[in-house]
Every structure is written in C-alpha cells, then in structure tokens.
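**Student:** Generate a structure from the sequence data that follows.
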Amino acid sequence: MKHLYGRYAAMYHFTYMAIGALTPMIGQYLKQIGFSGTQIGSITATGTAVAIFASAFWGGQYSRSIKKYEILIFLCGAAALVSLVLSGIHVYGLFLLVFGVMYFFQAPIMSLSDAFTVESGQGFGGLRAWGAVGFALGTFVTGLFAESLGLSMIFPIYSGSYLLAVAMILWIRKGEGTSRQRSHNEAGSLRGYLEVFKVKPLRRLILCAFFWGGTNVANNTYFSFLYIDGGGSLAGVGAVMLLMVGSEFPFMAWCERLSRMLTMEKLTAISLGISVVRFFVFSLGVPWWMLLLLSFSQGAVNGILLIELVRYAAKLAPENIRSLAISAYYIIGSNLSTICCQFFGGMLLDHFGAKGVYLFFSMFNLTGFILYFAFGLFRPKRVS
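**Tutor:** Model (predicted):
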C-alpha cells in the first residue's frame, strides 16, 4: 500500500486547498459586497450549524456503507458545483441559504477523509501535513488573484480544487482495487453516536476540543481584519496565511516523533497552552510585521492539535465506532465550536474590533486548557 502514499497526499492537498481558497477571504468578500460584521458572522455560523447535521448524517452513511469512495467523490463534486452558484448571489438571505447548502456537502469531507486515511493504514500525520500545504497554497494563490482580479476568484479556485480532489480519490480507488477491506459498521448511526458518548474519557476530550476547534476555524475568517487593522494589505493576508498554514507542515510531519518523546497527551496539553498565549498576544493589537513574525506559532498549535486530537479520539474509541468517534469530534469539537466563535466573533468585530475577537478566542482556549488538566487528560492512557 506504500505506493499509494502519494495519491493520498494529493487527495489531502486538494481538499484542503479548496478550504484555503475560501475561508481566509470569505469575510473580506462578504464585506466587499456590503454585508455587516454581524451578517458575516451569522453566515459563517449558519454554514457551520448545517455542518453539525451534515457531519452526523454523512458520518452515519459512511460508517454503514461499503461505497466509501463514492461518498467522498459525491461530497467533493457537489460542494464544487454549489460554490459556483454562490458566486453570483449578493442578497443576504439567499446567500445564507445557498452557503448552508454548500456546507452540507463540504463539512463532512474533512472528518471522512481522516477516517478514510486511518482505515487505510497509511501514516496519518505525514499525510495530513499535505493538507496544510494545500491550505497554504490555496490561501496564497487566492490572495494573489484577489488582488488583481477581485475577491470573487475564491469560488472558481475552490471549485477547481475539489474537482481535482475527486480525480485523486478515483486514482486511489483504481490503485487499491479490492485490497481495501470495505466492510460496513452494523450499528446504526444514532446507536453508534450514543456508544461514542458512553466512553467517559472520549466524551471529556471532545468537550475540551470544543474550546479550541472553533477558534482555529474562525481565525481563518477574522485574521484578515486583524492584519489589515495592523497596517497590512489584502495581498499581504495571503502571504502571511501562507506562512501560518505552511508552518503546520513540519509539525504535522514530526508529530508522531514528538508524540513518542513526550506522549500524545502531554504534547496536546503543550499545544493548547501555546494557543492561549498566541491569541492573547494577537488581542493586544500588534502591528502587521509582528503578526508576520508570530505566524510560525500556528504550526506549534494547529500542526500538533489537528493530528493529535484525531489520534487521541481514535485511541479512546472502540474499533467498531472509530469513524463515528472522529465524526463526533468534528461535530462538537469543530463545527459546534465554530458556530459560537464565528457568530460571537462577528458581534465582537462590530463593537470591539478585531482585538476584541482575539481576546475572546484566547479566553475560550483557556477554558479548554483548564478542563484538559481538570479531567486528567494530560496523563498517558492505556486503552485495551
């Protein structure tokens, strides 16, 4: 199966390139077409609210299905097509509706790609690192095109990236043939999710993840406001985001080695602490060049947590509900958390500016950091 490593890497690269094209610039695009900060926050939060249902629905379908390739192909293709429709809409209510439809297809792609990769037996950390490369490249390319051709370029770049991801999944299917054990989970999705939340350490881990995952996603939306307030340019946003997301690559690649040295549980605790400090410094209203210098701190946070929280959840979950455990982590630790951070972030942006948004992010992370230690999750776990 090692000969398929490059195909999995390409799949991650293009799925995350699509997200990198959209999320860092969507706030600026919505502002440009006349939406307020509260409307921006409500649009992104509503999209993520749809993602909660979508992730639960598609996670259950994936868990029961023997057609795992086809589900991923369908989701990527549908998200690509809906985004092209979205590019022509400038009315708030209609934009909100279609954005939610797009998220119904987009949101499950990340968790299902992770489950797809974990099931394959490929090296998850190293492969997920190529997602960081794709996200960084998508952000950088979109920033360049946005400066010269307009912010509406986010939509064709997003669509094209997902269509390339479809081609990569088809390539994986061709290479694997019948070698993958494509059995389905006999448990119904509702019963499976109830089994997930019966595992006390897993339930606690997902709660802690709730106080981090949303700030990670919302940072992609609100960082551009912070950077421009600090004297930076729109083109500079793409360059700094390239450095920020690009810094995740080496940490993701080294993650398993660092985990062996420190243990997964302690490494996660360290990264959570760095996240608290990082956003607090951002909330001080530092100039654009300092944000540039601090860009590499994202690697020590996202580069670790995006790998270790998935691995930790998979470690704590019984094997028969592992894909549902990963979906549950994304539903609560990412999607539900993102609703809070995007919505309240938009309100804080209107009343207190970008500095107020990032102070909220820091305090939100601090809550998760305290709970992580209170629950004893920093202690190495032995799972039979």
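**Student:** switch to C-alpha atoms for all contacts and neighbour counts from now on
**Tutor:** OK.
**Student:** List the buried residues in the helix ranked longest in the chain.
**Tutor:** Secondary structure assigned by DSSP state H gives helix 337-374 as the longest helix of the chain. Neighbour counts over helix 337-374 (16 or more other C-alpha atoms under 10 Å) mark 337-350, 353-366, 368-369, 371-372 as buried.
**Student:** likewise stretch 135-153?
**Tutor:** Those would be 135-146, 151-153, for stretch 135-153 by 16+ other C-alpha under 10 Å.
**Student:** same deal with stretch 109-122?
**Tutor:** Here stretch 109-122 shows 109, 110, 111, 112, 113, 114, 115, 116, 117, 118, 120, 122 as buried, counting by 16+ other C-alpha under 10 Å.
**Student:** Next step: the residues you listed restricted to helices.
**Tutor:** The helices, defined by DSSP H, take in 109, 110, 111, 112, 113, 114, 115, 116, 117, 118, 120 from the buried residues of stretch 109-122.
**Student:** Tell me which residues touch the last one, please.
**Tutor:** For residue 120, the contact set (C-alpha atoms under 8 Å, 6 or more residues apart in numbering) comprises residue 180.
**Student:** What of the third one?
**Tutor:** Residue 111 makes contact with 55, 326, 327, 330 under the criterion C-alpha under 8 Å, 6+ apart.
**Student:** ok, now the fifth one?
**Tutor:** Under the criterion of C-alpha under 8 Å, 6+ apart, the contact partners of residue 113 comprise 12, 72.
**Student:** sorry, back to before: now for the contacts of residue 111, which pair is the farthest apart?
**Tutor:** 55 and 326 (10.1 Å; C-alpha to C-alpha).
**Student:** What strand or helix carries the residue nearest in space to the middle of the chain?
**Tutor:** With distances taken as C-alpha atoms, centre = their mean, the residue of the chain nearest its centroid is residue 217 (6.0 Å). Assigned by DSSP states H and E, residue 217 belongs to helix 200-229.
**Student:** Please give the structure of this sequence too, so both can be compared:
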Amino acid sequence: MLLFSFHAANTVIVSFLPLFLQFKGLNGTQIGWVLAIGPMAAIISQPFWGYMSDKYQTVKRIIMICLIGVLLFSTIFFQMDSLTTILIMGASLFFFAAPVGALGDSLSQRRADALGKSFGGIRMWGSIGFATSSLLVGEILSVVGIKHILWPYLFFATLALLVTFILKDVKVETKPIQFSDVKVLLKNKPFIIFLFFIMFLTITHRANDSFIGIYIASLGGSESIIGLSWFIGVTSEALVFAFAAFWFRKFHPLIFIIAAGLLYSFRWFSYSIIDDPSIVVAFQVLHGLTFGVFYLSAFQYVTRLIPKNVQSTGHLLFVSVFFGLSGIIGSLIGGALIDTAGTETLYLIMGFLALLGSILLTIYHVLPFGKS
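**Tutor:** So this is what the prediction gives:
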C-alpha cells in the first residue's frame, strides 16, 4: 500500500503539474525551470537521505520524515503564485519527495527477501497506483478544475504516511558509496561513452514526461484525456516488464536499446504532426516498447560493462543520468523550445535527437567494446 499510495501521489505531479503551472500563468521556459528543480533537488536529497538512513539504521523513519515534509511543503507550494516562491517551495517539496520512491523500493525489497516473496509482485503495486491515480485524478480535475490539484495530492500522500506507521522497519546494511568507486567508473571509457550516447534518447524521454500534458492540452485534450494517456502508457510499461522473461535474452541488450531508440524517434516524429489528442492517447501504447524495453536493456548492459564491486555505484550513476541530468536538460530546453517554436517543433527536434542517438549507439555496438 505504501508503493501504491506514494506512486498515486506522484502521478499528480508527473501528469498534471505542468498544466497547473500553465494555469498559474507561467510560460514554457518558466515551467521548464520549475520541472528541472525536481531532478536538481534529487541529486542532493537522495544521497543525503540515503546517508541518514545508513547512519540511523532505519528506512521506515526516514520515509516518515520525508512524507511529513511532503505534506507540509506541498500545501505551501501549490498556493504560491510568483516564479521565485514556486521555485523555492518546489525545491523544498522535491527535497523530501525525491527519496521516497527509492527508499520504499528498498524497504519492499528487503521485506520481500525476508518473507520469501517476489519483489516484482510487490513493486507492481506502484505501477497500479500510478495508473489508477492517472485515470481517477484526471476525471476529477476535468470536473472540478486543475486549480484543485492540491487535494488529490494531499489525499494520496496522507494515505502513504498512514500506511508507513504500520510497516515493519528494516536495518540498512549496504556498503556506502566510496569516492574510489566513482574514480574507477570514470576511467571506464566504454561506460562513459555509453552514458553520453544514451543521453540523446533519455533527454527526449524526460522532455516528453515534462510536457506531454501541455502538448495534449494544446491539441484540445482535457485533464481526463491526459490521465488516460498516462494510464495507457504505464499499463504498457508494466506489461513489458511483466513479460521480460520471454523476450529479454533473445538478443544482445544493445540491439534492444537501438530498436527502442528508433521507436522513440518514430514516436516523437509522429507526435510532431498529430493534431488529434485521441491519436496521441493511442500512441501511448508505445511507451512500454520505448521506455520499458530501453530501461531494462540499458540497466542490464551497464551491469555487463562495470566490475561487480562497483555495480551499485554504476547503477546509481546510470539512474542519475537518466532521471537526473537528462530531466534537468529536457525540462529547461523543452520549455524554452515551447515558448520560441511550439510543441510541434519540440517533438520534431526530439525525433531527430533520438534518431541521432540510435545511430551513435549502432556505431558503438560495432566497435570492439560495444560487443561486451
């Protein structure tokens, strides 16, 4: 229930915050800055709260502290009107919200191991929460208006906090990240080149995360249509994850990554010419075949590239590039492009970027170290 309720709350931010900021009168560039604050805050807050969890040997209490901070600062954040106060309160909100998902996964993983159950079966509830909330909240906001976005967010965040009180805590026994681990990874040229090349894909993915709501609204779509689009996207992603055992080991991971990149390019080029929001919703089925396939394959390939003793650090760097750095760049550049050229041009450029990334990864694959 923790994963269900937290990811349900997170849906409100991911799916509807850009539309709410537009309602507040912010332009694309300003919205991009607000959305970039989340990944910026996460880069600081996730190591900090991870350290606190290690120091005090508790995951549950850290989650509780973070959720209390989320409730407090979300109440203030959604009341702000000026860009400066929105940025300050947004940074405060995301500082507490960013670590909850990872800490919740950690708690669930350890409890699953202790009980002899599948972590995937537990983690699935996060996807169910996200998908359910996107539909439900989209319908509610279509009726009451985007200005009331605070209330569904508070409802799910409060539910997450209440659930945390009844969870059993676990002790943290993971080895802390050492600076020497980072140095080893920075000297791993295939790993660094791979991270650089995939950014041509991950930046486009994160830009779409930030602005697809505004894009659908610009085509005449309502909040319920936006919610439905996220529901279909997350459902397709969950299906790709669920059936990974049947397709994942058929080919080299880079083959799947390149295929997902080409599909990303097709998806973005299509969005640049679509003028009907219902068609965009139908195209969201491709979310699973792009993000789902790409993320699983890239994570597995990173595991191949790096030594076992630094895999935790390598995975953290990969996730930081995907969701952190790419999120910052995608939000800032995407917002500026919407202001200067419009959403159609944004998606057109994203299509070319994804195509370029796919070509670079194909070249990378034929090089000797790309066959590892």
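**Student:** Mind checking the TM-score on these two?
**Tutor:** The TM-score (TM-score structural alignment, normalised by the length of the second structure) is 0.85; 366 aligned residues with a C-alpha RMSD of 3.1 Å.
**Student:** thinking again about what came up before, which of the buried residues of stretch 135-153 of the first structure lies closest to residue 97 of the first structure?
**Tutor:** Distance to residue 97 of the first structure across those (C-alpha to C-alpha) is lowest for residue 152, with 18.3 Å.
**Student:** mind checking the SS state of the closest one?
**Tutor:** Classification of residue 152 of the first structure by DSSP: H, G, I helix; E, B strand; the rest coil places it in helix.
**Student:** so it touches residue 87, yeah?
**Tutor:** Yes - with contact defined as C-alpha atoms under 8 Å, residue 152 of the first structure counts as touching residue 87 (6.6 Å).
**Student:** Format the contacts of residue 111 of the first structure as CSV; extra columns: distance to residue 23 of the first structure.
**Tutor:** Output for the contacts of residue 111 of the first structure, formatted as CSV (distance: C-alpha to C-alpha, whole Å):
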residue, distance to residue 23 of the first structure
55, 18
326, 22
327, 21
330, 17
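**Student:** ok, which stretches of the stretch 51-200 of the first structure are strands?
**Tutor:** For the stretch 51-200 of the first structure, applying DSSP state E, counting those that start in this stretch gives no strands.
**Student:** related to what we said a few turns ago, can you tell me, leaving aside adjacent residues, what's nearest to whichever residue in the second structure pairs up with the residue nearest to the centre of the first structure?
**Tutor:** Using TM-score structural alignment, the equivalent of residue 217 of the first structure in the second structure is residue 206. Closest residue in space to residue 206 of the second structure, ignoring its immediate chain neighbours: residue 327 at 5.1 Å, by C-alpha to C-alpha, 6 or more residues apart in numbering.
**Student:** residue in the first structure matching that neighbour?
**Tutor:** If you follow residue 327 of the second structure across to the first structure using TM-score structural alignment, you land on residue 338.
**Student:** contacting residues around its match?
**Tutor:** Contact analysis of residue 338 of the first structure by C-alpha under 8 Å, 6+ apart lists 45, 48, 213, 214, 215, 217, 218.
**Student:** contacting residues for the aligned partner of residue 146 of the second structure in the first structure?
**Tutor:** Taking TM-score structural alignment, the alignment pairs residue 146 of the second structure with residue 151 from the first structure. Contacts for residue 151 of the first structure (C-alpha under 8 Å, 6+ apart) come out as 25, 28, 29, 142, 145.
**Student:** Residue 156 of the second structure versus residue 335 of the second structure, what's the distance?
**Tutor:** 28 Å (C-alpha to C-alpha, to the nearest Å).
**Student:** Just give the number of residues close to the corresponding residue of the first structure for residue 223 of the second structure.
**Tutor:** Alignment note (TM-score structural alignment): residue 223 of the second structure maps to residue 234 of the first structure. Residue 234 of the first structure has 18 neighbouring residues, counting by other C-alpha atoms under 10 Å.
**Student:** before we move on, what about residue 232 of the first structure?
**Tutor:** 19.
**Student:** Could you do residue 173 of the first structure as well?
**Tutor:** Residues lying near residue 173 of the first structure (other C-alpha under 10 Å) number 18.
**Student:** In space, what's closest to it - neighbours in sequence excluded?
**Tutor:** Nearest in space to residue 173 of the first structure, with sequence neighbours left out and distances taken as C-alpha to C-alpha, 6+ apart, is residue 69 at 6.9 Å.
**Student:** For residue 121 of the first structure, see how far away that neighbour is.
**Tutor:** Counting by C-alpha to C-alpha - residue 69 of the first structure and residue 121 of the first structure are separated by 16 Å.
**Student:** The first structure: which residue goes with residue 37 of the second structure?
**Tutor:** Aligned counterpart of residue 37 of the second structure in the first structure: residue 46 (TM-score structural alignment).
**Student:** and that match, which of the three is it?
**Tutor:** What three-state DSSP gives for residue 46 of the first structure is helix.
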